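In: Have a look at this prediction, sequence included:
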Amino acid sequence: MTTHNIGIIMNGVTGRMGTNQHLIRSILAIRNQGGVALPNGDVIMPDPILVGRQAHKLEALARKHGISRWSTDLDACLADPNDTVYFDAQTTLHRADSIKKAIAAGKHIYCEKPTADSLEQSLAIARLAKEAGVKHGVVQDKLFLPGLLKLKRLLDAGFFGKVLSVRMEFGYWVFEGDWQTAQRPSWNYRKEEGGGIIVDMFAHWRYVLDNLFGEVKAVSCLGTTHIPQRIDEQGERYACTADDAAYATFLLEGGIVVQANSSWAVRVNRDDLLTIQVDGTEGSAVAGLRECKAQHRVNTPKPVWNPDIPNPFAFAEQWQEVPDNGQFDNGFKVQWEHFLKHLVTGSPFPWDLLEGAKGTQMAELGLQSWAERRWVDVPPLQV
């Protein structure tokens, strides 16, 4: 048995997502389970070094989780040949430049999305990675959620017949920060700092729609800033310059129509923070983050509109849960394991920097549609 030690430069993991999903629930969880096992008996063992700008945060995080290596010197880390992978979970405005430096240093790339703050930059780093011959990937975590995996199972089985439409509802109320502390950082609501729900979420919707239902061909989007002022981490009031809600329609190949509402100013009255309803000629399903329920046409009720009597149907009870039929691991961790296997064995990893650029493109086209108040076609991308 051979142990393949993979040194990983983890930049920006002192933030909430980087700490919880990528460091604790992915890399450290993989180490605690004894690494990633390969069919031939070999094991892949990730060896992280934490990198960032604030030494006290890095030191505290490393000490808390028993990590021996941390640094505020990214250039020195990139110069170490023992660390072959660069991972980036910084804010979007800092990501592209750091990835370019890592590619120039010959590092394989794995990063959060959006991969850059513009399509031009996203395509540039995808092109650089291809020319350098390094392996590269982008986090597309929603594909590995249990609810969406169950939805994919129904799609693969032909349960829906011809898929007609998809309705997506995402969001929750984010407190303004005055009488209750906000759940999201203040930069999310500043356009000049890379904030905005369109930039944040349309990258997700792009890969979810492309991978489950078909390529996105056109988009119509209306964005808005429902909450004009919020309170930042220092208790200071600031003007919100970025959108906090977006109401979009996507047209997919094959004529599938998708309606997607995304909002940080909505109160949840549905099964989950994200729900995706798929309606087809043979059946329908509603997926959340972990659960999925379905209704075949033979079990579909036949309601009649009559506002003069109490509703006789318990609609929510007429759906059947799609069973787990297995155990689901953390979605971020699952994709990390795929990427580590890709590095060592060359196994397929389709979620590359070009796929990341498609997400940036989707955000730009959504913003363009909003600004111009019209449908915008989605042109194909290549590097």
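Out: Structure's in. What do you need? Since this is a predicted model, take the numbers as computed values, not measurements.

In: Could you use CA atoms for every contact and neighbour count after this?
Out: Will do.

In: For the stretch 201-350 of the chain, just list every one of the helices.
Out: 331-345 (DSSP state H, counting those that start in this stretch).

In: residues contacting the spatially closest residue to H296 that is not a sequence neighbour?
Out: Taking C-alpha to C-alpha, 6 or more residues apart in numbering, and ignoring the residues beside it in sequence, H296 has G283 as its nearest neighbour in space, at 4.2 Å. Counting by C-alpha atoms under 8 Å, 6 or more residues apart in numbering, G283 makes contact with 159-161, 294-297.

In: List the contacts of A102.
Out: So A102 contacts 78, 86, 108-109 (C-alpha under 8 Å, 6+ apart).

In: longest helix of this protein?
Out: helix 353-372 (DSSP state H).

In: same for that helix, what does it pack against?
Out: helix 119-132, strand 136-138, helix 197-212, strand 216-224, strand 376-377 (3 or more C-alpha pairs under 8 Å, 6 or more residues apart in numbering; DSSP states H and E).

In: hmm, back to that, export the contacts of A102 as TSV, with columns for distance to V258, secondary structure and neighbour count.
Out: Output for those, formatted as TSV (distance: C-alpha to C-alpha, whole Å; DSSP: H, G, I helix; E, B strand; the rest coil; neighbours: other C-alpha atoms under 10 Å):
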residue	distance to V258	secondary structure	neighbour count
L78	43	helix	21
Y86	35	strand	27
H108	35	strand	22
I109	32	strand	25
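
In: can I get those residues in CSV with distance to V174?
Out: Output for the contacts of A102, formatted as CSV (distance: C-alpha to C-alpha, whole Å):
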residue, distance to V174
L78, 38
Y86, 32
H108, 36
I109, 32
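
In: distance of V219 from Y207?
Out: 14 Å (C-alpha to C-alpha, to the nearest Å).

In: Return the set of buried residues in stretch 86-101.
Out: 86-96, 98-100 (16 or more other C-alpha atoms under 10 Å).

In: Sorry, wrong one. I was asking about stretch 115-129.
Out: Counting neighbours by 16+ other C-alpha under 10 Å, one finds that the buried residues in stretch 115-129 are 115-119, 121-129.

In: Got another one to weigh against that:
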Amino acid sequence: MTRKTVRIAMNGVTGRMGYRQHLVRSLLALREQGGLDLGDGTVLWPEPVLVGRREHALLALAEQHGLDPANVSTDLDAVLADDTVDIYFDAQVTSAREEALKKAIAAGKHLYTEKPSATSLDGALELARLAKAKGIKHGVVQDKLFLPGLLKLKRLIDGGFFGRILSVRGEFGYWVFEGDWQEAQRPSWNYRSEDGGGIVVDMFPHWEYVLHELFGRVTSVQALASTHIPQRWDEGGKPYDATADDSAYGIFELDGGAVAQINSSWSVRVNRDELVEFQVDGTEGSAVAGLRNCRVQHRASTPKPVWNPDLPATYSFRDQWQEVPDNQEFDNGFKAQWELFLKHVYADAPYRWDLFAGARGVQLAELGLKSSAEGRRLDVPEISL
């Protein structure tokens, strides 16, 4: 085996997602398993180069995980000018991402980024076009596709379980504390639109690729975005006005005729089995998929409920569903997509979750906010480079 060291600039690793999912559970996890085997006698060894504004925090992370302190920098331009750095990864706040990605493209780095890739469709398409013109390889995080629950759902779709799919209903969210009497579990910028915050900007890109990949392209959107909690408290305990939406209620028409309805909220208390669940109903069967689990009810075993509010139910509707078995080992979804992207860069393996796919998510978020502001349903046109 030949070990090839791959230096990856990681910008934004002091944040929750950048640190936990991308550094620790993806690249460091790859190192713990001995690297990524390309299948041709080559093993990729990821070498993170930690980039950010707070040097002391970056050095603390490097020391904590046994990384070389020389691979820490607060100078993004210098890191991008380093010919030994092959890939740039971005997990910064949304408002800072577009400029950094443009710099990485200009420097000729392959790039992988959290979503949304930009704050507008025009910006997202410009990034995709610049990357295409530069001839670099690029990817956007679309982690929900690699969740065990959705992989089981995809297995059902591929096996023809549903027949003709009629509808998709999604529920996502949880209560994010305001920050006054209990510390908020999300950063305060998420609730300031001027900093790129808002649940539509955050979650509609997820719903776009989930719907597109599993059920069909989104052809129209009708959304209502709301700021249910108008005041929150920041990391320093100071109150601030929440200028971004914390809840969104969307209806999406899909190519092929199915309809999806998805509620997204950071101001809802959870009364479901998982933090996100999708119910898919088809002519031949239905399924409910979450982060890890998936339950089904086939046409042949569907009970015949009768509406009678005068009598209490003597049975559990949930007990009438069957659990879908794992039938395989499921890895961390972020790590799984990192592996595919690295194989794309170094072994030319196929890869479709690129900046153009990311632009579709930005488009849906943009149209969702416009739909809410104008109070009407909007068509979602196909976009192209």
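Out: The structure has been received and is ready for your questions. From a predicted model like this one, the values you see are computed outputs, not experimental measurements.

In: care to give me the TM-score?
Out: Once superposed, the chains reach a TM-score of 0.99 (TM-score structural alignment, normalised by the length of the first structure), with 383 aligned residues with a C-alpha RMSD of 0.7 Å.

In: Out of the helices and strands packed on helix 353-372 of the first structure, which is the most enclosed?
Out: Looking across these with neighbours counted as mean count of other C-alpha atoms under 10 Å, the highest average goes to strand 136-138: a mean of 26.

In: corresponding residues in the second structure for that strand?
Out: The counterpart of strand 136-138 of the first structure in the second structure, counting by TM-score structural alignment, spans residues 138-140.

In: Mean distance of the matching stretch to its aligned residues in the first structure, please.
Out: With mean C-alpha distance after the TM-score superposition for the first structure, stretch 138-140 of the second structure departs from the first structure by a mean of 0.4 Å once superposed.

In: Need the residues that contact that stretch.
Out: 110-115, 117, 131, 341, 352-355, 357-358.

In: now do 10 Å
Out: Contacts with stretch 138-140 of the second structure, where a contact means C-alpha atoms under 10 Å, 6 or more residues apart in numbering, come from 87-90, 105, 109-117, 127-128, 131-132, 337-338, 340-342, 344-345, 351-359.

In: just how off-centre is that stretch within its chain?
Out: 12 Å (C-alpha atoms, centre = their mean, to the nearest Å).

In: do stretch 287-295 of the first structure as well
Out: 18 Å.

In: re earlier: quick check: the gap between the residue nearest to H296 of the first structure and P310 of the first structure.
Out: Taken as C-alpha to C-alpha, the span from G283 of the first structure to P310 of the first structure is 27 Å.

In: wait, Q337 of the second structure sits on T113?
Out: No: using C-alpha atoms under 10 Å, Q337 of the second structure makes no contact with T113, being 11.5 Å away.

In: Mutual contacts of these two, please.
Out: By C-alpha under 10 Å, 6+ apart, the residues touching both Q337 of the second structure and T113 are 139-142.

In: can you redo those as TSV with distance to A365 of the second structure?
Out: Below are these laid out as TSV (distance: C-alpha to C-alpha, whole Å):
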residue	distance to A365 of the second structure
G139	19
V140	16
V141	16
Q142	15
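
In: And the residues you listed, which is closest to V276 of the second structure?
Out: Proximity of the shared contacts of Q337 and T113 of the second structure to V276 of the second structure (C-alpha to C-alpha) peaks at Q142, which lies at 15.3 Å.

In: could you list every residue that touches that closest one?
Out: 113-115, 205-210, 333-334, 337, 353-354, 357-358, 361.

In: can you do 7 Å?
Out: If a contact means C-alpha atoms under 7 Å, 6 or more residues apart in numbering, then Q142 of the second structure has H206 as its contacts.

In: ok, it to T219 of the second structure distance?
Out: Taking C-alpha to C-alpha, one finds Q142 of the second structure at 20 Å from T219 of the second structure.

In: cool, and D77 of the second structure?
Out: With distances taken as C-alpha to C-alpha, D77 of the second structure is found 40 Å from T219 of the second structure.

In: do L254 of the second structure as well
Out: Relative to T219 of the second structure, and taking C-alpha to C-alpha, L254 of the second structure is found at 5 Å.

In: now D122 of the second structure
Out: Counting by C-alpha to C-alpha, the gap from D122 of the second structure to T219 of the second structure is 19 Å.

In: wait, K335 of the second structure sits on S26?
Out: Yes: counting by C-alpha atoms under 7 Å, S26 is a contact partner of K335 of the second structure at 4.2 Å.

In: what helix or strand is G170 of the second structure on?
Out: strand 165-173 (DSSP states H and E).

In: And that strand, how far out from the chain middle?
Out: The answer for strand 165-173 of the second structure is 17 Å, by C-alpha atoms, centre = their mean.

In: quick revisit: what lines up against the residue nearest to H296 of the first structure once you look at the second structure?
Out: Checking TM-score structural alignment: G283 of the first structure goes with G285.

In: Also D156 of the first structure?
Out: Correspondence of D156 of the first structure to the second structure, assessed by TM-score structural alignment: D158.

In: Just give me the neighbour total for its match.
Out: Using other C-alpha atoms under 10 Å, D158 of the second structure has 11 other residues around it.

In: Could you measure from the residue nearest to H296 of the first structure over to L354 of the first structure?
Out: 34 Å.

In: Quick check: the aligned residue for Q368 of the first structure in the second structure?
Out: Per TM-score structural alignment, Q368 of the first structure is aligned with K370.

In: Surely V6 of the second structure and W45 touch.
Out: Yes: when contacts are counted by C-alpha under 7 Å, V6 of the second structure is listed as touching W45 (5.8 Å).

In: follow-up on the earlier one: okay, angle between the strand holding G170 of the second structure and helix 199-214 too, please.
Out: On the basis of axes from the mean of the first three to the mean of the last three C-alpha atoms, to 10 degrees, strand 165-173 of the second structure is oriented at 150 degrees to helix 199-214.

In: what sits up against strand 165-173 of the second structure?
Out: Contacts of strand 165-173 of the second structure (C-alpha under 7 Å, 6+ apart): 258-266, 268, 275-283.

In: Then stretch 322-341 of the first structure?
Out: With C-alpha under 7 Å, 6+ apart, stretch 322-341 of the first structure has contacts from 21-22, 25-26, 36, 141, 144-146, 150, 292-294, 347, 349.
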